[in-house]
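Participant: can't give you the sequence, but here's the structure:
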């Protein structure tokens, strides 16, 4: 049995059932790269042929301006406390920092407390994806007020979350549901990063550079929501000749 046949008829149906197309693509890519690595020192004379996985491309989902307002309002009503901080304050600050920096949730939660010097938030390279570049952000006065409030504790990080990641995601789903946004994968924390990119692009700014992507292709394919980016641009239908006219009103019939 060839490696391609094994992947297609055995491994994918049995081990990757229910996984996303992207997960299957990554597996095939890993197998291909491993065979190439073996071929370099001539440990493998014949390299296996593995067909690339076709992954359907969905349209990125970001939050519109109206949805962001609803999200922030919903976070205000988060119940309970996160350590000594009211949950409503904690989650509104999390939204503000996530939106204004575009940082991933893991980096935000790991940012050391001493990295906040109003209005500047420094995210060390060691906690960012890739671990190569430190980023410094200047936050708005409103976001700065929220971060000041959320750092009134003795913990080691700006956002002192000691519960599990599962607990955090459950709290977030409650917030998105209350905001009328549902609780699917497209409205999880990463939607804030997509929102940052989309609103920056809509304003004519360089979303690729702001997010630290290596190419525009990554940003366009996975981050820019056309509902947001194209909201200030002429619509396609406005440039196409209008060939349909409203039907004239039928003549009134006499009694």
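Facilitator: Now that the structure is in, tell me what you want to look at. Since the model is a prediction, treat every value here as computed from it, not as a measurement. Numbering: from 1, shown residues only.

Participant: going forward, measure contacts between C-alpha atoms and count neighbours the same way
Facilitator: Noted.

Participant: Now the residue nearest the centre of the chain. Nearest residue, chain neighbours left out?
Facilitator: Closest to where the C-alpha atoms of the chain average out (Cα atoms, centre = their mean) is residue 190, at 2.5 Å. Distances taken as Cα to Cα, 6 or more residues apart in numbering place residue 104 nearest to residue 190, at 6.7 Å, with adjacent residues excluded.

Participant: Take this one as well and set it beside the first:
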């Protein structure tokens, strides 16, 4: 709701959704059981991630992380159910307050209430932890990830990386009809799972290969740590290369007009000022949306140069500096919020950024799908820069030209086509007559 205070866990705890579906204030002191669950959630969250919990952390991924901790600690089903109910209730309240998008917690139930998954007529049989070559660790893939792999391999990686790994394991659990075990990592089972993913027709080959890559990484880690007796054997998934596409000049103009006409507020910033600043900033530097959303006020100097810190960027390897256009600097200055260090503060769940931008695209009369969001602006920046004589490989900070070519729209960079230089059928004869 627009007239409510800033989203905080404490403020959220003051509200509930009644049986009639209406928001109601509640007596916090009287909500003893809920307060106890809240206290344990906040404590476990800070123990694991080393920071206080925020409203945007009320999502299925965090719920799974915290319920898995309870499961490892030997909690009863009743306790895990209470924590699940807390997440579902708080997420619905946050949605009614306008702080978060509506979220689906169905997958979380699998942690304490098993259900059959796709692709199998019945659950997988129990995993065999013994073999002629030795003994395989009797732990689930979730436990391997949370207890061993994350501390050893993923410290410092983005929350999105952790989310993708957890999502892959959730789908494996659903497919298996039980916890997928380290001992289930074998050629036959993995091939069957990937085959079912491909047969379902709901995922792109690139998404399936991403999941296969994560399985290889986890299996290889288990093998190297002597928690598995066999080296990983998962065949790569064939992924066709897509032709890069960028927005045309007219489409970018239409997009900016839609940004400037957007209604409502984004936190304390008018949407009609937030979106133009965001689109301009991405177009000026060609950075990923994940990096752009972390840029701070003190990263821009008085000359209009922005430094995108290495810790904001994919790979977290090095800083990059870009010169901003004067109109971009003006748009950024127009959304300054006193006391807010970020240039583009987003008060809602980070996942909500994409569907909200999709609404702007639709208002501009442009397609809104997974290939037309923020990364298409990055491709547009790279293509326009290359067409103007710049080096897009250096701009995008790629290690090789082959990667850059996946970003360059051949229509924009004016790749020579047969129709440009080869005479048409009969044209050569006609020219000689």
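Facilitator: Arrived safely. On a predicted model such as this, the values are computed, not experimentally measured, just so you know.

Participant: Residue in the second structure paired with the residue nearest to residue 190 of the first structure?
Facilitator: In the second structure, residue 104 of the first structure lines up with residue 288, judged by TM-score structural alignment.

Participant: One more: residue 21 of the first structure?
Facilitator: So, by TM-score structural alignment, residue 21 of the first structure is matched to residue 205.

Participant: just residue 59 of the first structure next, same as before
Facilitator: Using TM-score structural alignment, residue 59 of the first structure lines up with residue 243 in the second structure.

Participant: number of nearby residues for its match?
Facilitator: As a burial measure, residue 243 of the second structure scores 11 neighbours (other Cα atoms under 10 Å).

Participant: ok, now which ones touch it?
Facilitator: 406, 409 (Cα atoms under 8 Å, 6 or more residues apart in numbering).

Participant: any idea which element it lies in?
Facilitator: Counting by DSSP states H and E, no helix or strand carries residue 243 of the second structure.

Participant: So it versus residue 283 of the second structure, what's the distance?
Facilitator: 20 Å (Cα to Cα, to the nearest Å).

Participant: Ok, residue 88 of the second structure next?
Facilitator: Applying Cα to Cα to residue 88 of the second structure and residue 283 of the second structure gives a distance of 38 Å.

Participant: To what extent does the top helix by length along the first structure diverge from the second structure after superposition?
Facilitator: The longest helix of the first structure (DSSP state H) is helix 21-39. Compared with the second structure after fitting, helix 21-39 of the first structure has a mean deviation of 3.5 Å; criterion: mean Cα distance after the TM-score superposition for the first structure.

Participant: What lies in contact with the helix or strand just after that helix?
Facilitator: Using DSSP H and E, the helix or strand that follows helix 21-39 of the first structure in sequence is helix 65-76. Defining contact as Cα under 8 Å, 6+ apart, one finds that helix 65-76 of the first structure is touched by 87-89, 91-92, 95, 175-176, 178-181.

Participant: cool, stretch 37-54 of the first structure as well?
Facilitator: Taking Cα under 8 Å, 6+ apart as the rule, stretch 37-54 of the first structure contacts 2-4, 21, 24-25, 28-29, 32, 35-36.

Participant: Distance from the chain centre to the longest helix of the first structure, please.
Facilitator: 25 Å (Cα atoms, centre = their mean, to the nearest Å).

Participant: quick one on the thing from earlier: what about burial for the contacts of helix 65-76 of the first structure, which qualify?
Facilitator: 87-89, 91-92, 95, 175-176, 178-179, 181 (16 or more other Cα atoms under 10 Å).

Participant: mind listing which of the residues you listed are in helices?
Facilitator: Going by DSSP H, the helices hold 87-89, 91-92, 95, 175-176, 178 from those.

Participant: would you turn these into JSON lines with distance to residue 46 of the first structure?
Facilitator: Formatted as JSON lines, those follow (distance: Cα to Cα, whole Å):
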{"residue": "87", "distance to residue 46 of the first structure": "58"}
{"residue": "88", "distance to residue 46 of the first structure": "60"}
{"residue": "89", "distance to residue 46 of the first structure": "60"}
{"residue": "91", "distance to residue 46 of the first structure": "54"}
{"residue": "92", "distance to residue 46 of the first structure": "56"}
{"residue": "95", "distance to residue 46 of the first structure": "52"}
{"residue": "175", "distance to residue 46 of the first structure": "54"}
{"residue": "176", "distance to residue 46 of the first structure": "51"}
{"residue": "178", "distance to residue 46 of the first structure": "56"}
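
Participant: which residues touch residue 345 of the second structure?
Facilitator: Residue 345 of the second structure neighbours (Cα under 8 Å, 6+ apart): 267, 293.

Participant: What's the separation between it and residue 292 of the second structure?
Facilitator: 11 Å.

Participant: Same question for residue 197 of the second structure.
Facilitator: 33 Å.

Participant: What's the residue nearest to the centre of the first structure aligned with over in the second structure?
Facilitator: Per TM-score structural alignment, residue 190 of the first structure is aligned with residue 375.

Participant: Assign its match to helix, strand or coil.
Facilitator: helix (DSSP: H, G, I helix; E, B strand; the rest coil).

Participant: hang on, the earlier thing: can you pull the contacts of the closest residue to the match of residue 21 of the first structure other than its chain neighbours?
Facilitator: Leaving out its chain neighbours, the residue that sits closest to residue 205 of the second structure by Cα to Cα, 6+ apart is residue 239, at 5.3 Å. Listed by Cα under 8 Å, 6+ apart, the contact partners of residue 239 of the second structure are 205-206, 209.

Participant: Got a quick ChimeraX command for the buried subset of these?
Facilitator: Per 16+ other Cα under 10 Å, the buried members of the contacts of residue 239 of the second structure correspond to this ChimeraX selection:
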select :205,209
